[in-house]
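Trainee: my questions concern the predicted model and sequence given below.
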Amino acid sequence: MLSLPSARGRLAHLPREARDTLFLLAVIGWVLLPQVAHLPAWCSLLAFGVLFWRGVLAVRGRPLPGRWWLVALLLAALAATWASHRTLLGREAGVTLVVILLALKTLELRARRDALVVFFLGFFTMLTSFFHSQSLATAAAMLVGLLGLLTALVNAHRPVGQPSLRESAWLAGRMALAGAPVMVALFVFFPRFAPLWGMPSDAFTGRSGLSSTLRVGSVAELALDEGIALRVRFDGTPPPRSQLYFRGPVLSRFDGREWTARGGDGFEAMAGPPPGDLRVAGEPLRYEVTLEPSGRPWLLAIDAAPRPPELPERWRARLTGDLQWVSAHPVTELLRYRAESYPAFSYGQAGRDGRPRRDLGAWLQLPPDFNPRTQALARQLRAQAPDEDPEAIVQAALRRLAQGGYAYTLEPGVAGRHTADEFWLDAKAGFCEHIASAFVVLMRGAGVPARIVTGFQGGEMNGVDGYWTVRNADADAHAWAEVWLAGRGWVRVDPTGAVMPGRIGQFQRLRAPPGLVAGALGTFSPTLLARLRATWEAANNGWNQWVLNYTQSRQFDLLRGLGFAQPSWEDLGKVLAGLLAAAALGGAAWARWDSARHDPWLRLLQRARQRLRQAGIDAPPHAPPRELMRRVAASGMPAALRQPLADWLLALERQRYAPPAAGGAATLATLRRDFHQLQWPRAA
C-alpha cells in the first residue's frame, strides 16, 4: 500500500502540467460533491468517473481521448438527462447538464483557453449548489472551492517555470481579501428587487414536520428529525415551556384512518372568516420568529395571536376560523416576523353571527363501522358522568390515560382498521398523534365536540445566542386536542400530558440517536457534544439572521439610520456608487502615495534578495545587483538556473545605472514580468 510520504514524493516529481491538472480535478471534485445528493445517480457516477479517467491520463502522460469519444459521451448524457427529467430545460435538468459539461470539458484540457473555460464553468457550477441549500456549511464549502479555483486560475497565468501551488494559493487569497470590501458593499447596498431576489422557491419545498393530513397507525416506528422548524427570540423573560404551543393546521374530518383539515391547505380555502368572539387576557408574549422554508402557507404563532404577524411588505396573512395564521403564498424562503400572543384566551363560544353556537355537528361526526369498542367505551363514560357533563367526561378520559397503564412510545407498530380501539383497549401505547386521535374519537363518541390541532410544543433555548430552537418530527412537533364546552368555547386538552407528563414542557426531550462520531464525543464528554451543537446552531442562526434574511426592508432600515427619510432603491444605488467611487479613488491615491514613498526599483531588488535567501544564498540587505550576481555564480546551482538569474540581475543594474545613450535597458515593467517567470532555486 502506498504510504502518504511516498505519495507526496511521487506528486512532487510529477511534471508541472500533470500536477496542475490533478489539483484542478481535485477542486472540481470538491465543487461537485455537494451536488451528489441532488443529481441522478448516473450523473454523479459519470462525472466522477470522467474526472478519475482524466487524472489517470495526466499521471501516466497519456494522450487525451479523441473528439468522437467526447461526442458519444455527450449524446449519452443528453439522452440520460432527458430520461431522468423529461426535459433538457429547467433548473434540475440544467444543473445536470452543467455538471456533465464541466466534467467532459476536462477531457479537452489542452491549452490555456480550455483551462479558462473549465474555470468559469466551475465558478458557475459552484453557484448552482446554492439552489439546493444556502446553509452556512454550504457557504463554507463553496468558499473553499472558490479559493481553489482562484488558485488554479492564478497558476494558469504563470506559464513559465514551476511556481508552487502554495505561492499561487497565497496570491489567490490576497486577491480574495482585496475584493472582500467590494463584495461586502455589493451585498449590503445592491438593491434587492423582491420577488426576483433570491433562490428558486422550490429549493425548499416540504421541509416542515407538519402536514394538512394525519394518517393514524401507518408508521411502525417514528424517525426523529433533528432539523430545525423555527427559531424564536422573546422580548424579556421567556414563558414556561408548557405555554409554548405553536398552532398549525386544525384537523376536523375523519374517515376512519386519516384526519384532514376542513378547507384543505390553500390560502383561500383555509382563510375563512376569523372567529368573532376571540377574547384574550393578561400580558402578551412578544417575540420574533425565524421560520424555516416549508413550502406551506402556515405562519406559526403561539396560541393565541389576535393581531397579524409583522411581515415583510410583500407578504400578507389572514386568520382562519380555526385561529391559525396563513400567508397568501407558501413559505419557500427564510421568513422572519414579529408576533404577539396571549396564552390566556377563549374563543368559539359563539358562531359567526355572534349568537350561541349550534353548528357543532361537524365535530361530532364519526365514520360508521370504525372503532366500535371505543364508541362503546365512550357511551360508558357518558353514562357515568354526572348529568352527562362534558367536562366530567373529559376528566374521566384523562384519568384513564394517567392511571390505565398507557405508555408513550416511538415504536407503536402498524395499526389495523380500528386504530382507536387498538390504542384504548389493546396496545395502550403510541406517540402524540395516536393519543390525540384516539382521544378525539372517544370524545366524539361521548357526544363532546372535538378536533385535532397540530403544530409544535416546547423547544429548547440555545445558551449561546439566546434563541429558542423548535425542531421537526416528535422532538417538538406535536398533536393535541380541542374540545368544545358550553360557556367556554374551544378548550385545549393535551392527552399526551396525561400519558407522559414530561413530554409537555420538554423536561424529557426526544432525540434522534447520535451517529458514530457524535456518540463517541458524547461518551467522552457528556456536555461537549451539547456545547458544540449549540455553538454550531448559533452560528447557523447568525448566518440566517444577517445574511439569508437580509431583505430589502432591512436595507431601507439601514438607509434610514444613515439619514434617508424615505429610502428607495435609487438611494441604494447612489450609496453603492458613492462607496465604489470612493474605494476607487482611495485605491488610486494609495497607489500613488506608495509609489512616491517607496522606490519601485529598490522594492524589486529587495524581493530578489528575499528569493535568494529562501534558496539558501547569502544576500546582505545592502548588496547591489552585481554582488548578488557574483554570489549566484558561486553558489554551485545548475547552469540552467544560474545563467538566467545572473542575466536578470545585470539587466536590473543596467536599468538603474546605464546612461540613456547606451540604450537597450529593459523597462521596470519588463523586469517585473521576468521576475515572476524566472525559475528561482529552492533550498535543499
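Mentor: Noted; the coordinates are in hand. Quantities reported herein were computed from a predicted structural model and do not represent experimental measurements. Numbering: from 1, shown residues only.
Trainee: only C-alpha atoms from now on, for both contacts and neighbour counts.
Mentor: Will do.
Trainee: next one: the most centrally placed residue in the chain from Phe456, what distance?
Mentor: Against the mean C-alpha coordinate of the chain, by CA atoms, centre = their mean, the closest residue is Ser135 at 2.3 Å. For Ser135, the distance to Phe456 (CA to CA, to the nearest Å) stands at 23 Å.
Trainee: just Ser595 next, same as before
Mentor: From Ser595 across to Phe456, the span is 64 Å (CA to CA).
Trainee: with Trp424 instead?
Mentor: In terms of CA to CA, Trp424 sits 24 Å off from Phe456.
Trainee: looking at the two, which is more packed in?
Mentor: Phe456 (29 against 21; other CA atoms under 10 Å).
Trainee: what packs against the host helix or strand of that one?
Mentor: Taking DSSP states H and E as the criterion, Phe456 maps to strand 450-457. When contacts are defined as 3 or more CA pairs under 8 Å, 6 or more residues apart in numbering; DSSP states H and E, strand 450-457 sits against strand 245-251, helix 432-445, strand 477-485.
Trainee: is it possible to get JSON lines of these that adds distance to Arg86?
Mentor: Converted to JSON lines, these look like this (distance: least, CA to CA, whole Å):
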{"stretch": "strand 245-251", "distance to Arg86": "35"}
{"stretch": "helix 432-445", "distance to Arg86": "39"}
{"stretch": "strand 477-485", "distance to Arg86": "37"}
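Trainee: now distance to Ser211 and mean neighbour count too, for the ones you listed, in TSV please.
Mentor: Conversion of these to TSV gives the following (distance: least, CA to CA, whole Å; neighbours: other CA atoms under 10 Å):
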stretch	distance to Ser211	mean neighbour count
strand 245-251	7	26
helix 432-445	12	26
strand 477-485	11	24
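Trainee: hold the first one in mind and look at this next one:
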Amino acid sequence: MLIPRLQNLPRDARDTLFLLAVIGLILLPQVPNLPWWCSMLAAIVLLWRGTLAVQAKPLPGKWWRAALLAITLVATYSTHRTLLGRDAGVTLIVILLALKTLELRARRDAFVVFFLGFFTMLTNFFYSQSLMTAFAMLLALLGLLTALVNAHMPVGKPPLAQAARTAGWMALLGAPIMLVLFMLFPRMAPLWGTPSDAMAGRTGLSNTMRVGTIAELALDEGIAARIRFDGDRVPPRAALYFRGPVLSRFDGREWTALPPFSRGSIPPSLRVRGEVSSYEVTLEPTNRAWLLTLDATADKPNLSGYEIFGTPELQWIATRPISDLVRYRAKSFTQFQSGPLRRTAGLQPYVELPPGSNPRTVALAAQMRRDPALAGASSQAFVQAALQRLRTGGYSYTLEPGLYGDDTADQFWFDIKAGFCEHIASAFVVLMRALDIPARIVTGYQGGEVNNVDNYWVLRNSDAHAWAEVWQEGAGWVRVDPTGAISPDRVGQFRRLAPQPGLLAGAMEAMNPTLSQTLRATWEAVNNGWNQWILNYTQSRQLDLLKNIGFEAPSLQDLVVVLLALMVAASLLGAAWTLWERSQHDPWLRLLGQARARLKQAGIDVPEATPPRQMAARLDERFGSGAQAARDWLIRLEAQRYAKSPGDALSALRAEFRRLSWPR
C-alpha cells in the first residue's frame, strides 16, 4: 500500500514529498496559462526531485542547475520576446520554484521554497479570481503553512496531522485580520490586466468581425454578464438586445468600428418612448473598453472608478479597458429611434463598400432596383424584399458553414447559403449598402436565460449575436435582425444551437435533466454571490460601509483613519492578551526565572532546567557565607514547590525576593 510506505519513509523524504505535492497543487491551475514547455519542465523537475528523495540519492550539482536555468531563460525569451511583464514573469517564477527544490538541503533552503511558494500562489489570481481558484489556493495556503510549521518542529518525526492542526489554527486566528483588511484596505486601480482576447473560433464579442475565416464555431457556455432587473419590469424576450460594439467600416472581409468621434459624425439624436427598464449589470472582464447595455440607453451608466462617454452609435465606452469584474447600473428603453430623420452627409460612411468587392451582390442590388414591383419603393420595401429572400431562398443557420473566400457576401447569397449570425448580418448589410441604403452591423448579446436560484438574467458567450441597423427616411436607424428571417427560433424563443455536453454532464443530463439543470443553476448562483460580494467589493461599497456606521460624507481619508483606528485597537487587545497570558503562566516558574536572572548578574550562568537547590549550591561555592540569605531563600522556594499546603507562602517569597540583597 502507498500510504504505509510513505509513513515508513525517513522524515526528510516524507517532508520533501509533502512539500512537492503542495507545490504541484500551486502550479496545477497555472497549466492553461503557461507555455507547454514550462509545464512539462516543472513537472519533470518535481518528479525528479521526488525520486531522489525516495531513493535517498544526492541532489544534482550546481552545473546541472545552471544549465536548466539557462535553458529556462532562453525558452522564456523565445516564447514571450521579453523577460519582463506578467506572462514572462509568471513563467520564470514557476520554473524557479521548481528548480529551487533541487537544492533543498537545509532548513534555510526550505524557508526560501516556502516563501517563493506563497508568492507563486498569488500569481494564480493574475489569470483567474473565480471561486474555484480561491478554493484551490486556500488548500495550497494550508499546505504551505503545514510545511512551514513542520519545519519548525526539528526533533523526532512529528505527524503531519499535528502540523496541519497548528496551521489551521493559525489561519483561523488570522481570518479576522484578513476580513478587516479586505473590508477597509483602500481599493486601488488594477496594476495589471487580464489575458489578451482569444475569441477566434468561439462565440463571444470582439472589437472586430472578420467574416468567413472560421470554418466551425464552438459554442462557449462561459458567462459574459449577469443582469438583475429592478422589480418585475423585465422586457419581453424578443426585445432583449444587449448592445456592444457597432461595426461600420468594411474592407471586403473585416468589419471594424469607426473612431468614436470621427470627423463629420452625427449625434445620436436618441428618441425614446414606452416604459424604462432599470437594471444592474455584472460584466465579466473583457479587456475591452465598451460596456454592455440593453438597447437603448439614454443616460450614462453608473460605473464607479471609470470615466464613461457615449458615441454617436449609441455605444457606451470607458476610458480604459474593463480588466476586472465590474458592476454598474443603467436605464434603457426597448422602444426607441435614433439618428437623423433626413438624409445627411454624415450617413455617407454607412453606404461605402470597397471598390470591386462582392460584384454579384452589387448586381443583385441593381436587379432589385430594376424590379417593377420595387420601382420607387422606400428603403423599408427593399429591407422586406431582402428578408423574404432569406426566408424562401433555401438559406440556413449553422455553426459549421465551412471557410468562405474573399467575396463573403457573394458566397453567402449565391453559393454556400449557410452561416451563423455574422455571415448573415454581413451579407445583409453589404446588400443594403449596394442598394445605397445606410446600414451597419451591431454586435452584442441577444437572449439569455433566468437563473431560478438567484433570479439573475444570465448572458453567456453562446448568446453573442450580430444584427443590422438600417437607416430609413423619417424614422432614423431601425433594427433589422436578418438571422430571424432564417431561424426564427434563434431570435424569438432563444432556442440556440447547443454544444455537445461532456461525458459526465451528458450522463447526468440523460439520467436526470432537471437535477443537472438545478445543479448548474445553483453553482452559477454561488459563483454570482462570490462575484457580487467578493470580487466586486469596490471603493464605493467601502464608502457605503462607512455611511452605514455613521459617516455623513465618507472619503478615502476617513477609510484610512478607520483602518488605523482598528489596527491600534487590535494592537492594544493583543498587548492585553499577552499580559493576561503571562499572568496565567506558572508564577513559581516565573519567580524562579527572576532568580536565575539575578544569578546571571552575579556571574553565575545556570541552565533553565537547574532546580533551586543546585542554584543555592552554586551560590555557596562562589560567595560562601556572603550569600547565606539568598541561599536560604532558594531552599525555601524549592520546599514551597513540593509543600502539601503551600498557602500564601509564594506571595511571601515574592515579597522577600524584592527586598533580598543578592551578591555581586
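Mentor: Here it is on my side, so go on. Remember, it's a predicted structure, so these values are computed and weren't measured experimentally.
Trainee: what range does the helix or strand following the strand holding Phe456 of the first structure cover in the second structure?
Mentor: Next along the chain after strand 450-457 of the first structure, taking DSSP H and E as the criterion, comes strand 460-461. Aligned by TM-score structural alignment, strand 460-461 of the first structure falls on residues 449-450 of the second structure.
Trainee: average offset between the matching stretch and the first structure?
Mentor: Superposed on the first structure, stretch 449-450 of the second structure shows a mean distance of 1.2 Å to its aligned residues (mean CA distance after the TM-score superposition for the first structure).
Trainee: what about Gly487 of the first structure, how many neighbours?
Mentor: 12.
Trainee: what's the match for it in the second structure?
Mentor: Under the alignment (TM-score structural alignment), Gly487 of the first structure pairs with Gly474 in the second structure.
Trainee: mind checking the SS state of its match?
Mentor: coil (DSSP: H, G, I helix; E, B strand; the rest coil).
Trainee: residues contacting it?
Mentor: When contacts are counted by CA atoms under 8 Å, 6 or more residues apart in numbering, Gly474 of the second structure touches 341-342.
Trainee: from Leu270 of the second structure, how far out is it?
Mentor: In terms of CA to CA, Gly474 of the second structure sits 14 Å off from Leu270 of the second structure.
Trainee: so who does the closest residue to Ala479 of the first structure other than its chain neighbours touch?
Mentor: Leaving aside its sequence neighbours, Ala479 of the first structure sits nearest to Thr454 (CA to CA, 6 or more residues apart in numbering; 4.4 Å). Contacts of Thr454 of the first structure were listed using CA under 8 Å, 6+ apart, and they are 210, 247-251, 477-480.
Trainee: dump those to TSV, plus distance to Arg241 of the first structure.
Mentor: Formatted as TSV, these follow (distance: CA to CA, whole Å):
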residue	distance to Arg241 of the first structure
Leu210	20
Arg247	14
Gly248	17
Pro249	21
Val250	21
Leu251	24
Ala477	14
His478	13
Ala479	16
Trp480	15
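Trainee: in the second structure, which of the residues you listed remain in contact?
Mentor: Using both residues aligned by TM-score structural alignment, their matches' CA atoms under 8 Å, the second structure keeps these contacts from the contacts of Thr454 of the first structure: 210, 247-251, 477-480.
Trainee: sticking with the aligned partner of Phe18 of the second structure in the first structure, tell me its helix or strand.
Mentor: Superposed on the first structure with TM-score structural alignment, Phe18 of the second structure falls opposite Phe23. Using DSSP H and E, Phe23 of the first structure maps to helix 16-32.
Trainee: comparing that helix with the second structure, how large is the average distance?
Mentor: With mean CA distance after the TM-score superposition for the first structure, helix 16-32 of the first structure averages 0.8 Å from its match.
Trainee: what is that helix packed up against?
Mentor: helix 41-60, helix 112-128, helix 136-156.
Trainee: where does the longest one end up in the second structure?
Mentor: Aligned by TM-score structural alignment, helix 136-156 of the first structure corresponds to residues 131-151 of the second structure.
Trainee: check the first one too.
Mentor: Following TM-score structural alignment, the aligned partner range for helix 41-60 of the first structure in the second structure is 36-55.
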